[in-house]
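J.: fold the following for me, if possible:
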Amino acid sequence: MKLTILQTGEVPETLRGRFGPYPGMFERMFDQTGRSFAYEVVKVSEGEPLPDAGALEGVVLTGSSAGVYDDFPWMEPLREFIRDAYAKKTPMLGICFGHQIMADALGGDVRKSEKGWGLGRHSYAVKATPEFMRAAPTLLSVACSHQDQVITPPEEAEVILASEFTPNAGLVYRNGAALSFQPHPEFDDDYMLALAELRRGRAPDEVVERAIASATTPSDSREVAGYIARFLKER
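T.: Next up, the predicted model:
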């Protein structure tokens, strides 16, 4: 299966040399699931043209420093692409900003949360177990780094992951081919910690310290990656 990774943002410049770009993180994540994927990257945020959604085998929308309320020239075409992919039932995954722009494009409400920064490893209750997540435990712990949140999901979406901080952290859509998560299963711990350190001065010190301490919580990112891979393969 070929995944078209729509890159909507860059790893912060000070971390780029050490960690590489976001598409590489997704490629490593999917390769570790043991399922067979091929990849192509479209740098949407750099103005590369979007492909025909109906001609793709699968789509991944990455994270970004952008918010859905920003007025970048690539954002409205991306919303149109998402709606087209949804109508054509092209398998589609959104992570962080990808999760938010999918919800925004399909009728949800996304805003900068009054709760502030979510950093480090957060734990999310599993609210529903569709077939691809049938073996999931009741709680999944995954890295996150965000201020924006899906406040109200689209009517087409069902919440599958939730926490007190992020009530709409995972969504599966009723067309049977769209899935999104606020947290980042593609982040390894070193990058999660480097991002938390980078937020010093922007996020409160106690939030940063809590994020660093959260690395002692065992990660379920590989399990979540496995659920995602199964979802995409079985569409």
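J.: drop to CA atoms for contacts and neighbour counts, all remaining ones
T.: Fine.
J.: ok, the residue positioned nearest the centre of the chain - contacts?
T.: By C-alpha atoms, centre = their mean, the chain has its centre lying nearest to Ile95, at 0.9 Å. By C-alpha atoms under 8 Å, 6 or more residues apart in numbering, the contact list for Ile95 reads 60-63, 180-184.
J.: how about Leu171?
T.: 153, 157-161, 179-181.
J.: save the residues you listed as TSV, and put in secondary structure and neighbour count too.
T.: Below are the contacts of Leu171 laid out as TSV (DSSP: H, G, I helix; E, B strand; the rest coil; neighbours: other C-alpha atoms under 10 Å):
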residue	secondary structure	neighbour count
Pro153	coil	25
Ala157	strand	22
Glu158	strand	17
Val159	strand	18
Ile160	strand	22
Leu161	strand	26
Leu179	strand	25
Ser180	strand	29
Phe181	strand	26
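J.: next, the second sequence, to be compared with the first:
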Amino acid sequence: MTSLVIIKTGDAFPEVVDQYGDFEQLFINQLSTALPTHLSLKVWDARKQGVPPSPTSFAGIMLTGSHSMVSEQEPWSEALKPWLEQALAENVPMLGVCYGHQLMASAFGGISDYHPAGRESGTRNVRLTQAGHQDPLFSKLPTHFSAHLTHAQSVMQLPPNATVLAHNNHDAHQALRYGPRQWSVQFHPEFTRPVMHAYIERQKAALRDQGENPDALIDAITDTQAASSLLRHFLRFT
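T.: You can find the predicted model right below:
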């Protein structure tokens, strides 16, 4: 049996972990119902365990979100970059989420940093680009779909040869492809409505400070089946 490895890059808020599970568990919850019999799930905490074994020892790679910032260049995070470059060069299937999205873009020659418009939180509309419509993974999604988001940093400059697959009014780089089977997304396909609600509750003061209405954001939380389906569709490439 081969493994799909979930690279853990951070922890969710304690109240989220207590009620719904940590970041890696949210991925496992979404994937477990669609996992083929030949595939198992493995979690690797890059902050505690260091660089994983050779990328080719895995059938696929997913990278979680984190409350860390890619631009702070923490040693464990920087150590992952050559490993991610190797995975890309060897065409190992990859899907990075939020921090994982920003880290992959940074590893491949882009720039991830604080977004000048501030934090994006809540359930937002995301739109496919023309390239997204033609992409083997993203073509399964509708042109417009809802996605859960919480991030202060974004991919501010694309890596060479990256293709933009989705965008929205806040972020021009909501989804990227770097190679035949290597993607990343700024939004959180693993989040559920209760998890998104818990994040906005925690961020209420910060959101008010930047002129947002947290109660309106909570009222606007919806299901995001299309975005969540990406995780399961990705299994086809492993």
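J.: picking up where we left off before, can you flag the buried ones in the contacts of Ile95 of the first structure?
T.: 60-63, 180-184 (16 or more other C-alpha atoms under 10 Å).
J.: which residues touch stretch 74-87 of the first structure?
T.: 44-45, 47, 50, 52-54, 68, 91-92, 101-102, 104-106, 175, 177-178.
J.: try 6 Å this time
T.: With contact meaning C-alpha atoms under 6 Å, 6 or more residues apart in numbering, stretch 74-87 of the first structure is reached by 53, 105.
J.: onto which residues of the second structure does it map?
T.: Using TM-score structural alignment, the residues of the second structure aligned to stretch 74-87 of the first structure are 76-89.
J.: what about the matching stretch, how far off from the first structure?
T.: Aligned to the first structure and superposed, stretch 76-89 of the second structure gives a mean residue distance of 0.8 Å (mean C-alpha distance after the TM-score superposition for the first structure).
J.: name the SS class of the residue nearest to Val159 of the first structure when sequence neighbours are not counted, please.
T.: Distances taken as C-alpha to C-alpha, 6 or more residues apart in numbering put Leu171 closest to Val159 of the first structure, at 4.7 Å, once the chain neighbours are dropped. Going by DSSP: H, G, I helix; E, B strand; the rest coil, the secondary structure assigned to Leu171 of the first structure is strand.
J.: again, but for Phe72 of the first structure
T.: coil.
J.: so what's the residue count around it?
T.: 11 (other C-alpha atoms under 10 Å).
J.: Arg210 of the first structure maps to what in the second structure?
T.: Per TM-score structural alignment, Arg210 of the first structure is aligned with Ala216.
J.: what are the ranges of the helices in the first structure?
T.: Applying DSSP state H to the first structure gives helices spanning 13-19, 22-31, 75-87, 97-105, 189-198, 205-213, 221-234.
J.: pick the most buried one from these.
T.: Highest mean neighbour count among the helices of the first structure (mean count of other C-alpha atoms under 10 Å): helix 97-105, with a mean of 26.
J.: which residue numbers in the second structure go with that helix?
T.: The aligned range for helix 97-105 of the first structure is 99-107, by TM-score structural alignment.
J.: the matching stretch vs the first structure - mean distance after superposition?
T.: Mean for stretch 99-107 of the second structure is 0.3 Å (mean C-alpha distance after the TM-score superposition for the first structure).
J.: can you list the neighbours in contact with that stretch?
T.: 63-66, 81, 112, 155, 159, 184-186.
J.: among those, which pair sits farthest apart?
T.: Ser66 and Pro159 (21.0 Å; C-alpha to C-alpha).
J.: what's the neighbour count on Pro93 of the second structure?
T.: 25.
J.: what separation do you get for it and Met104 of the second structure?
T.: Computed as C-alpha to C-alpha, to the nearest Å, the Pro93 of the second structure to Met104 of the second structure distance reads 13 Å.
J.: cool, and Pro53 of the second structure?
T.: 17 Å.
J.: excluding its backbone neighbours, what's nearest the counterpart of Asn168 of the second structure in the first structure?
T.: Aligned counterpart of Asn168 of the second structure in the first structure: Ser163 (TM-score structural alignment). Nearest-residue entry for Ser163 of the first structure: Tyr124, 4.9 Å, with adjacent residues in sequence omitted and distances by C-alpha to C-alpha, 6+ apart.
J.: what's the local residue count around Arg199 of the first structure?
T.: 16.
J.: now it: how far from Leu78 of the first structure?
T.: For Arg199 of the first structure, the distance to Leu78 of the first structure - C-alpha to C-alpha - is 28 Å.
J.: contacting residues around the closest residue to Gln130 of the second structure other than its chain neighbours?
T.: Closest residue to Gln130 of the second structure apart from its sequence neighbours, by C-alpha to C-alpha, 6+ apart: Leu165 at 7.4 Å. The neighbourhood of Leu165 of the second structure, defined by C-alpha under 6 Å, 6+ apart, consists of 128-129, 131-132, 175-176.
J.: let's see it at 7 Å
T.: 128-129, 131-132, 175-177 (C-alpha atoms under 7 Å, 6 or more residues apart in numbering).
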